[in-house]
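Participant: Pasting a predicted model and its sequence here:
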Amino acid sequence: MSTALAEVLRDWMPHQRWFGGKGREWADVSEEGFFLSRAEPVLSVHRVRVTYTDGAVETYLVPLSWRAHPEEDLNAAFIGAVPAKDAEGADRENYAYDAMRDRDATTPWLTQLAAAATVGPMHFHPAGSQTDPAPIPEGVPGDIVSTEQSNTSLVYGQDAIFKLFRRLEPGLNPDVEIGEALRRTENPHIAPLLGYVEIDDPDPSAEPATVAMLQTFVRGASDGWRLATASVRDLYAEGDLHADEVGGDFAADSERLGAATASVHADLARVLPTAPADREWFTATARGMTERLEAALGVVPQLEEHLAALRKVYAAVADSPEEVLRHRVHGDLHLGQVLRTATGWVVLDFEGEPARPLAERRQLDSPLRDVAGMLRSFDYAARHMLVEQPDDAQRAYRAQEWAVRNRGAFCSGYSAASGMDPCGDSPLLRAFEADKAVYECVYEARNRPNWLMIPLQSLSRLTAGES
């Protein structure tokens, strides 16, 4: 049954970046919550169940802070006023705020985590052991990271970052599962896991859902996408120089990134299950790609001209003679998921593509999926400024030059670290790249139509067999 709070959330949630149901019609909404802290401000946590008119159901986690009076400093976090009764039974209103944007309401998360507490249906699991506990900063407020979309993160001082998974699904989130496994390897290319939080499902037969995780904060790091695109701008600004002659050449970083990716893959294969890819897996992979292509045609009619060639690329996967060792992978690797520090690259966010069901994201896969994701990201970095000048042949030539150089450097770094050339004549890699480009076409058609040219041009290259 819908409550006054549920109706307030119905108005507020569609405007949040992390809400995945934008544009869909709601049939019903309900919520259930509990108190995580009764200190001032009161902090409650709510599971909000949204039912759409097509019958689909999604559950989101919404922490709220409560105030007896409006707080002008929190106007940007205001959710709504909810009718209530005071101690004498008189009517009044309580004021609900987004607790992730209310600094005074952010300290209880780490207090409960350090105590390994259970609060209502929520369980806090610090990493480490009693003799060697993870360093969890208590008593420090968290500052929100404004750039995220599907999740919400808080940075606590210079020591830790707390990521709240907004959409709840039964089962351990891959970011936690992989983070816990890689913590034991002491791999220098990951941010160590400090702890995580789960919540029991209302259905006692279902697994708990992962609510949040805490990781070491990577200090003084630079975002891979920003570094790469700055290099591209430097190249565009030097009209008479080649990519390897520009001061902002990114190839050395790309090579080190390839080596870092190979190192993470090696440890994933060492500490988590592996299995050789059999003919059934190749066939199922090709079938899934073809099905996604067919679905994408309804959104992006321009894919029609690539249809026959893409089917041929995918069919080559079903017949591929490649030997592939499947293991856990990142699942959504791109330049925005890596940070460069003074000592090297750090890979973040192992939860995979949030749009895919959690069970799929936890399956064993080929490491070439991650390689393909990064190769597509180099292509995007090289060509994103062509959106402004799509007919500039000189810029297009230089973009291709930058992309080829950095894609090659990444593959060289990966090969040197792993002993395996990931970018040889692999039907599977080409298919993974094409599948990712089809996904990008759908995304751009729905969100940034003027960017659609980037993945469409890439499909022309991939289906022609070019590098």
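Facilitator: Happy to help now that I have it.
Participant: Every contact and neighbour count from this point should use C-alpha atoms.
Facilitator: Fine.
Participant: a strand runs through V346, doesn't it?
Facilitator: Yes: V346: assigned to a strand according to DSSP: H, G, I helix; E, B strand; the rest coil.
Participant: so what's it up against?
Facilitator: Applying CA atoms under 8 Å, 6 or more residues apart in numbering to V346 gives the contacts P188, H189, I190, A191, A260, V338, L339, R340.
Participant: Skipping adjacent residues, who's closest to it in space?
Facilitator: H189 (4.2 Å; CA to CA, 6 or more residues apart in numbering).
Participant: The stretch 51-200 of the chain: helices as residue ranges?
Facilitator: For the stretch 51-200 of the chain, the helices defined by DSSP state H, counting those that start in this stretch occupy 107-114, 174-183.
Participant: okay, pairing it with this:
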Amino acid sequence: MSEAVTRPATASTGLLASLDPLLRAWLPRQRWFAGKGRPVTGLSLVAATELLPPDGPLGLYHLIVRVHQSGLPGERPHPGDSYQFLIGAREALPPRLAPALIGHVPTGPLAGRTVYDALYDPRPADVLLEALRTRARVGVLRFEGDPGQEIRSGLVPRLVTSEQSNSSVVYGDTFILKVLRRVVPGVNPDLELPLALSGEGCARVPAPTAWIRAELDDEAYVLGVLQPFVQGAADGWELALSRLAKGEDFTAEAHALGRATAEVHTALARALPTVTLGRAQLEPLVASMREHLDAAAQAVPALRPYVPGLRSAFDALTVRSAAGHTWTAQRIHGDLHLGQCLRSASGRWSLIDFEGEPAKPLAERRMPQPTVRDVAGMLRSFDYAAHSASPPAPDWTRTCRDAYCAGYAEASGSDPRGESVLLRAYETDKAVYEVVYEARHRPDWLPVPLSAVRRLASPDPS
């Protein structure tokens, strides 16, 4: 590792002040920025770590910044989120780095320099990999990993440009480093669960090789996770769309994916505690689902005619729990859909991205939940894929649903369709969320979740 990487961290009081107007203009344009639509009212520095000196040809800072925003009309005040940035500084950007431009700094310690998102640049990406390889400690940053896994130097990095909520860098088709953009203190399930699965010998999830943390006072942040790269893998969403476009069957893949999901759930149940959900535990769950529905109906008028039918899905769950039925809850993926699944060239499925729904609080993402919540997410993903075809292919959805649940049952001994009341409630809650999301961000897609809403609100939603 270079001397610059191991030097002590420095934090200039003028650094953030000089970057503030540039970041305020740049942040809302980033796909991973979760605060779109809310004005940025201020930035505050959580931590600044110098990785390469600013007086050299390439300066490099790691920043954790709190972004303060005002709430949307009718919302509670937004508490603000913390984001991590890898900020590069050069005299001028070469054309290949034009997409990474943040701006030109007129004052402060980087005056006269051009700053940019350094994850686009191979040299800063090399700095991160070298720090992980040598288990470096730089300021508040801790580069740690599995001592049984070796990281070779000299792997050529490239930024993955298709992600939304985070950023990833692939190193020579050997490793992939997922860099979390919005960060929170605490145990992050995107590291916690793959480590637990690795301990159980579950090969459906790439075992973490190394990771980046920040230690700030009494709080620790997980900032990034390095895992083996699944070479030649096809993204489940893209694979499904390709098969649909060609009019090809997807049931064998859906069946195998159901088995893979069940194997992950079984391993998580062995590795981490499970709990029993009875009436007392179900009541707040159902109450939150009803609240989501009421808020969504206020926000999206097209949903209102279906509210009574949708509410019946939650009422049925209340009746079942009142009759004494209980359910087992455990750690799950938390945000499972086709885009979170990779199919290798040999046909083997892997599951990735275990951080759960990023918008939800960390404590909620780490709570044990029924496994059918993951199943419901995948079933909704099949529906989205089928409605992306022209014309839509509802029969494709039904065959994939059945194949996925059958594969799950073969591997787990429990068919998710046997928990039809709970499954319908989770599917309904997911579809209601999708209606609001599409109405706000992609109005052209609104008919997709609305078609599911019509089905789920009917007396026979099968």
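Facilitator: Perfect, I can see it now. Just so you know, these numbers come straight off a predicted model, no measurement behind them.
Participant: returning to that earlier point: tell me which of the contacts of V346 of the first structure is nearest to L64 of the first structure?
Facilitator: For the contacts of V346 of the first structure, the closest approach to L64 of the first structure (CA to CA) belongs to A191, at 28.4 Å.
Participant: Share the number of residues neighbouring that closest one, please.
Facilitator: 22 (other CA atoms under 10 Å).
Participant: cool, and the one 3 residues further on?
Facilitator: When neighbours are defined as other CA under 10 Å, L194 of the first structure has 26 of them.
Participant: contacting residues around the counterpart of it in the second structure?
Facilitator: Aligned by TM-score structural alignment, L194 of the first structure pairs with T209 of the second structure. Shown in contact with T209 of the second structure (CA under 8 Å, 6+ apart): G145, D146, Q149, V225, L226, Q227, P228.
Participant: one step back: pipe the helices of the stretch 51-200 of the first structure into a markdown table and attach distance to N447 of the first structure and mean neighbour count per row.
Facilitator: As requested, the helices of the stretch 51-200 of the first structure are exported to a markdown table (distance: least, CA to CA, whole Å; neighbours: other CA atoms under 10 Å):
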| stretch | distance to N447 of the first structure | mean neighbour count |
| --- | --- | --- |
| helix 107-114 | 34 | 20 |
| helix 174-183 | 26 | 20 |
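Participant: right, and these - which one's nearest V155 of the first structure?
Facilitator: It's helix 107-114; of the helices of the stretch 51-200 of the first structure, that one is closest to V155 of the first structure (CA to CA) at 11.2 Å.
Participant: Can you state the residues of the second structure onto which the closest one aligns?
Facilitator: So helix 107-114 of the first structure sits over residues 126-133 in the second structure, by TM-score structural alignment.
Participant: mean offset of the matching stretch relative to the first structure (after superposition)
Facilitator: On superposition with the first structure, the mean distance recorded for stretch 126-133 of the second structure (mean CA distance after the TM-score superposition for the first structure) is 1.3 Å.
Participant: what's the closest non-adjacent residue to whichever residue in the second structure pairs up with R167 of the first structure?
Facilitator: Aligned counterpart of R167 of the first structure in the second structure: R182 (TM-score structural alignment). In space, and not counting its chain neighbours, R182 of the second structure is closest to Y83: 4.4 Å by CA to CA, 6+ apart.
Participant: Map the one you found across to the first structure for me.
Facilitator: For Y83 of the second structure, the residue aligned by TM-score structural alignment is Y60.
Participant: surely that match meets L168?
Facilitator: Yes: contact criterion CA atoms under 8 Å: Y60 of the first structure and L168 qualify, at 5.7 Å.
Participant: Run a quick neighbour tally on the equivalent of P284 of the second structure over in the first structure.
Facilitator: For P284 of the second structure, the aligned position in the first structure is A284, judged by TM-score structural alignment. Using other CA under 10 Å, A284 of the first structure is surrounded by 13 other residues.
Participant: Appreciated, that's everything.
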